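Visitor: When you get a sec, could you give me coordinates for this:
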Amino acid sequence: MDKIAWITDSMAFFEPGEAEKIGVHVIPTLLILNGESYREYVDISIEQLDQKMREDSHASPTTSQPSFGDFVTLYEQLLEDGYDYGYAIHITSGLSGTYSSSVAAAEAVGFPLYAIDSYTGAANQQELVRIAQRLVAAGKGPDEVMSTLETFKHKSHFYLIIGNMETMRRS
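Guide: A predicted model of the protein is given here:
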């Protein structure tokens, strides 16, 4: 039986500990606040970010895709740990270059990867991970898994609620 890695980014917004529980490697998005860079959910929690923003009314966080180096490190580790291949499900390329960086890093280190640009984020992105895991558990191969994910992503909807247009403009 193949040893399969599951990869996503923090824009899937898994609850703390949930991704680890279901065996998903989460690459953190970078949050930039007042010139300092934090790895989302690693170096800073949402609560800590909220507190920093309350303390500094002029604080305007922005985000940046995970670093190429973080992806390279992950894929090298997965190879070392004996994974045969992985499925990577990332936030829409319409908002981030995460998908492209992930694919390029896997190619750079020779890690076999089935990657999908989810065209979504948050709950839908999580659902794509869960669907893929269920399909693999049911004995489906990569072609069928990827075909099903492509169908799902085109039939789902993703709504982004913007709390502040000025922050959105800066991002």
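
Visitor: C-alpha only now, for contacts and for neighbours.
Guide: Will do.

Visitor: Show me the strands in this structure, by range?
Guide: Under the criterion DSSP state E, the chain contains strands at 4-9, 24-27, 30-33, 36-39, 62-64, 85-90, 113-117.

Visitor: how about residue 154, what does it touch?
Guide: residue 119 (Cα atoms under 8 Å, 6 or more residues apart in numbering).

Visitor: What distance do you get for it to residue 11?
Guide: Distance, residue 154 to residue 11, using Cα to Cα, to the nearest Å: 19 Å.

Visitor: mind checking which of the strands of the chain is nearest residue 15?
Guide: strand 24-27 (11.5 Å; Cα to Cα).

Visitor: for comparison, sequence B:
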Amino acid sequence: MKTAVVTDSTAFISDNLRNHPDLFMISIPVILDGKIYSEGVDVEDEAEFYQLLKKSKELPTTSQPSIGEVLELYKNLAEKGYERVICIHLSSGISGFVTNLISMAPGIEEIEVVAFDSKITSMPMGHMVATTLNMLDQKADIDEILTKLELIREHTRAYLIVDDLNHLVRGGRLKNGAAVIGSLLKIKPILKFDDGAIVLSEKIRSSKKAYARSEDMVVKHHKKSKMDFKYFIIHANNAPIAELEKLKLEEKIPGIKVEVGTLGPVVGTHVGEKTVAFAWSPQ
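Guide: Below you'll find the model as predicted:
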């Protein structure tokens, strides 16, 4: 069965994968001062986006992709001969799009739609996309692919050190109210994804200690893990710190390979500039 893979613009996709003939991308809108920017289309340079974010007079927001545009994409894919589409999207804990898509999928007649809630974003989500495309290239069936995606999702972890909690708190994307108290007390929290939602993980007294704690979590995970994992450092316009953390981890864990990537405008709108995330997913 000819199968396409559709993801959204919050996924971090490597350059060598972007031109895969079976990969298609849906852009998610960001709204700054009433103006709509399509992620990956209108704003591609992250430094440019964070300058716009700083100048924004109103709380920036994001919106779900247009259902009409999504259905049009599926129609076009069917016309190209695709019989099935596997859709891997931003966590339902951040956006309601994938939940809506799952409920809509049975009623879409032109093509079989298999919607998958990544419960994450950025590099781990991009890893899910890459794994799916690789398995399709190797002629794996849909049950094998979904089993693999569920395995990756189950064992993926991401911890975030956020420079300013204001975006998450005001935008309603932080599910643990204790983090607000932490912000008032000038505590540097470590946040995490918990079943797709961003919640408080630990309260740390300083950025230095928060980074040291995050490094320690990666080291401990690597030592005890029985599977092979990919490790990621993901940043919101904070490349120097991300590269430094990559070097620190590679010094502490001989042989480890750490990939560095970025958080795009949509996720950056919620977590704010200078956020750095430590994440891992099964190979």
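
Visitor: Please identify the deepest-packed of the strands of the first structure.
Guide: Highest mean neighbour count among those (mean count of other Cα atoms under 10 Å): strand 85-90, with a mean of 24.

Visitor: Report the mean distance between that strand and its aligned residues in the second structure.
Guide: Here the mean offset of strand 85-90 of the first structure against the second structure after fitting is 0.9 Å, by mean Cα distance after the TM-score superposition for the first structure.

Visitor: and that strand, what does it pack onto?
Guide: Judged by 3 or more Cα pairs under 8 Å, 6 or more residues apart in numbering; DSSP states H and E, strand 85-90 of the first structure is in contact with strand 4-9, helix 98-109, strand 113-117, helix 122-137.

Visitor: could I get those as JSON lines with distance to residue 81 of the first structure?
Guide: Putting those into JSON lines (distance: least, Cα to Cα, whole Å) gives the following:
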{"stretch": "strand 4-9", "distance to residue 81 of the first structure": "10"}
{"stretch": "helix 98-109", "distance to residue 81 of the first structure": "14"}
{"stretch": "strand 113-117", "distance to residue 81 of the first structure": "15"}
{"stretch": "helix 122-137", "distance to residue 81 of the first structure": "19"}
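
Visitor: just the ones you listed: most buried one?
Guide: strand 4-9 (a mean of 22).

Visitor: chain center to that one: distance?
Guide: 8 Å (Cα atoms, centre = their mean, to the nearest Å).

Visitor: Tell me who's in contact with residue 218 of the second structure.
Guide: 249, 278.

Visitor: Can you state the residues of the first structure onto which the helix or strand where it lies aligns?
Guide: Using DSSP states H and E, residue 218 of the second structure falls within helix 207-224. Under TM-score structural alignment, helix 207-224 of the second structure has no counterpart anywhere in the first structure.

Visitor: Tell me which of the helices and strands packed on strand 85-90 of the first structure lies nearest to residue 35 of the first structure.
Guide: helix 98-109 (21.0 Å).

Visitor: tell me what that closest one is packed against?
Guide: When contacts are defined as 3+ Cα pairs under 8 Å, 6+ apart, helix 98-109 of the first structure sits against helix 68-80, strand 85-90, strand 113-117.

Visitor: Which residue is the nearest non-sequential neighbour of the residue nearest the centre of the second structure?
Guide: Using Cα atoms, centre = their mean, the residue of the second structure that lies closest to the mean C-alpha position is residue 121, 1.2 Å off. Counting by Cα to Cα, 6 or more residues apart in numbering, the nearest residue to residue 121 of the second structure once its immediate chain neighbours are dropped is residue 90, at 5.3 Å.
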